[in-house]
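Trainee: just the structure for this:
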Amino acid sequence: MIPLIIVFIIIILILAISYWAYRMAFFNPMEGRDNYYDLPPGEQYEPLWPRMTKMIDSMVETEFEEVYITSYDGKQLFGRYFHVSDDAPLEIQFHGYKSTALRDYCGGSKLAHRLGYNELLIDQRSHGRSDGSTITFGIKERRDCLSWINYAINRFGKDKRIILSGLSMGAATVLMVNDLKLPDNVIGIISDCPYSSPKAIIKKVCKDIGYPPTIAFPFIVLSAFIFGHFNIYESSPVNAVKCAKIPILLIHGDDDRFVPCDMSREIHNVRPDLIQFHTFPDAGHGISYLMNTERYEKLVEEFINNL
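Mentor: Next up, the predicted model:
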């Protein structure tokens, strides 16, 4: 009897720790999801707050069409469509982990508008006005990406040229979709500061906050499976780009203290034939555009013009 009690206690402890890990890593509550002005703190970001706030103000004031689709697993997903021209290419844009579309793309949207592209700016599942409460680090999000692509083709026609763009987790998402069958409409991908794999970034963050990765990570994997209903090993950017058939522009700040720049180097080294890789000196996570706007815009414009 005592051995059974001990086993039961161990199981309860494992489940309790796994649930705590799920809440920490993957759960995103509804409250505060649309706080566009929740800007990242720290010495790398605070000097940029006034400029970021002004750019977000511009995004908030810009008219858009509300768009809804249903995901492969029945969730309602929300997006904002910004129309420029019927004949223009469409850029589908994906924001980062526990962030907002209007914050992450306050610069990217400005650039797309200047270049004359239509935009479909997505609230990723479990963010903003989209359904869900579990973030899956690109595992399920990449299937949502494919759903948005198919929506665009059905709406705008089979000849519509589509560019995928992502920042941080969104950057990983648009790389991970390469291991699914992409329609020929997708002609290029812009990926700004992606991680190499969910495993790599989770282990890195565990180490940063003082949890031994070798101990914490197994509980995180278990929590994803039990409470999030996904397999963290199902896909990764570094593996998915092996299947890529279209050009990729990879951008990363070389002073990124959240997602190390070496993760993009690892991705680039897998497919140097298709991936253009550019680093931005002194740029932190997700702020390469703000640190050197002129160079960033030139790289993106040249990349798209050559597609």
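
Trainee: from here on, contacts and neighbour counts on C-alpha atoms
Mentor: Fine.

Trainee: how about the strands in this structure?
Mentor: Ranges of strands in the chain, per DSSP state E, are 65-70, 76-82, 90-94, 118-123, 162-167, 186-192, 248-253, 275-280.

Trainee: which residues are contacting the first one?
Mentor: It refers to strand 65-70. Residues outside strand 65-70 that contact it (CA atoms under 8 Å, 6 or more residues apart in numbering): 76-82, 147-148, 151.

Trainee: for stretch 118-127, same thing?
Mentor: For stretch 118-127, contacts defined as CA under 8 Å, 6+ apart pick out 28-30, 33, 75, 77-85, 88-95, 98-101, 109, 112, 129-135, 141, 144.

Trainee: from the chain's centre, how far out does the longest helix along the chain sit?
Mentor: Longest helix in the chain, counting residues (DSSP state H): helix 2-25. Relative to its chain's centre, helix 2-25 lies at 31 Å (CA atoms, centre = their mean, to the nearest Å).

Trainee: want to put them side by side, so please do this one too:
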Amino acid sequence: MVAPRRAASPGASPLLATAVKTTVGLLAGALTFTVAALGVVSLRVARRVVTPSPRVPDTRLVALDTAAQTVTLTRSADTALPGRYGLFVTGTEQYVKLGSVLSEDATTVKRKLLTHVTEGARLAPDAAFSGWYYARPEELHLPFTPELIGSPVGPCPAWLFPSEDASDTWVIQVHGRGTTRSECLRAVPVFHGLGLSTLIVSYRNDGEAPRSRTGTYALGATEWRDVDAAIGFARRRGATRIVLMGWSMGGAVVLQAALGSAHADAIVGIVLDSPVVDWRVVLDYQARLLHLPKPIPELAISALQSPWASRAAGSRSPIPFEALDVVARAGELRHPILVLHSDDDGFVPSDASHLLADARPDLVELEVFEVARHTKLWNYDQERWNETIRRWVAAHVLDTAPDPAA
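Mentor: Coordinates of the predicted model:
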């Protein structure tokens, strides 16, 4: 016997339809909110990337002992590094030099002060650990002159350290993001010892050179024109052979200058310390450090490449990330390149430097460091850093490499 069929409730279908519509509406609303939130975060990240910002404290001063001339800092991968460094502080001192680590535990590091701090000095707890070491050109005890270089945005301050014998080979050094010319002072003595003049330059929006209309970075896409002006300055002063050196973002600036300069025929080599070779690699790495959702760096880059979204991010013009990817443009390179990079950089990963060396082994020599952090290779192992540069310059610039058979 067949059981009788139960009649459907007359309200079942409308109720189900209403539930489905409500669920779909909630999901659509959640999706819209998520997309909007990702868009807002990506624009904030994009703006942060291109906006020059003041130095951010990255350690705290736990104790200052003026009798023993020591300072105790909170422990980090940077503050525990061997070598000589600097510390930006506020109070009765603005910048002090630091020597070797004297003692350490799980949370703090005690280091020797190499700048004498007088009894009664007051320093605020917030501080910034630095690889600068030298803060002013006078500290090198080498002759130098302040210069002004006429660039497309106006006069850019520079320091010129002439060689003793008026060499026609000049090194032009370019500092990184969020810092100034003083970052480059560490490299002057090694080049001076090789008989080369060194010109340390500034560029638009770095706090010393003139401001562009937007006051934002273009990550090398426009800053290279100020370096190109510096090359022209050097040539008018008698330079016929130019070595470009870039630190961090300065590496991206230098590479763009080498690829786009009208003076490319005068460039004989490039030295890069902890360089940005591909910004997409850097932004992806930084997003992971900040535990941002995976789409954020890609969305931020898309915003900075977009004519309308780049304005919302503070940049007047789109930034051409494809052109800034020197791994992809490796076939266009013409000059020998020395790259010094730490696999423990902690800020600009060395991945793109490795890829560049793999792409152009005929031109690129990569000197890999470990333990040393971002732009702190000189501080960590000054002897190795200097000797690597001396050997490379002798082989590729001065052409006076020693005979291996000798």
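
Trainee: got a list of what the aligned residue in the second structure for Ile251 of the first structure touches?
Mentor: Counting by TM-score structural alignment, Ile251 of the first structure corresponds to Leu340 in the second structure. Contacts of Leu340 of the second structure were listed using CA under 8 Å, 6+ apart, and they are 271-274, 366-369, 377.

Trainee: just the helices in the stretch 201-350 of the second structure please.
Mentor: Ranges of helices in the stretch 201-350 of the second structure, per DSSP state H, counting those that start in this stretch, are 224-236, 249-260, 279-289, 295-305, 309-312, 321-324.

Trainee: who wins for proximity to Ser130 of the second structure among those?
Mentor: helix 249-260 (16.1 Å; CA to CA).

Trainee: where does the closest one end up in the first structure?
Mentor: Against the first structure, helix 249-260 of the second structure falls on residues 169-180 (TM-score structural alignment).

Trainee: ditto for stretch 195-205 of the second structure
Mentor: So stretch 195-205 of the second structure is aligned with residues 116-126, judged by TM-score structural alignment.

Trainee: the matching stretch: end-to-end distance?
Mentor: Stretch 116-126 of the first structure has its terminal residues 30 Å apart, counting by CA to CA, to the nearest Å.

Trainee: hmm, Trp224 of the second structure is touching Met249, no?
Mentor: No - the pair Trp224 of the second structure and Met249 does not pass the contact test of CA atoms under 8 Å, sitting 10.9 Å apart.

Trainee: got a list of what Phe78 of the first structure touches?
Mentor: 66-69, 122-124, 129-130.

Trainee: please redo it, this time with the cut-off set to 6 Å
Mentor: 67-68, 123, 129-130 (CA atoms under 6 Å, 6 or more residues apart in numbering).

Trainee: next one: Ser71 of the first structure from Gln276 of the first structure, what distance?
Mentor: Ser71 of the first structure is 31 Å from Gln276 of the first structure, by CA to CA.

Trainee: for Thr100 of the first structure, same thing?
Mentor: In terms of CA to CA, Thr100 of the first structure sits 27 Å off from Gln276 of the first structure.

Trainee: ok, these two, which is more surrounded?
Mentor: A direct count of neighbours by other CA atoms under 10 Å for Thr100 of the first structure and Gln276 places Thr100 higher, at 23 against 16.
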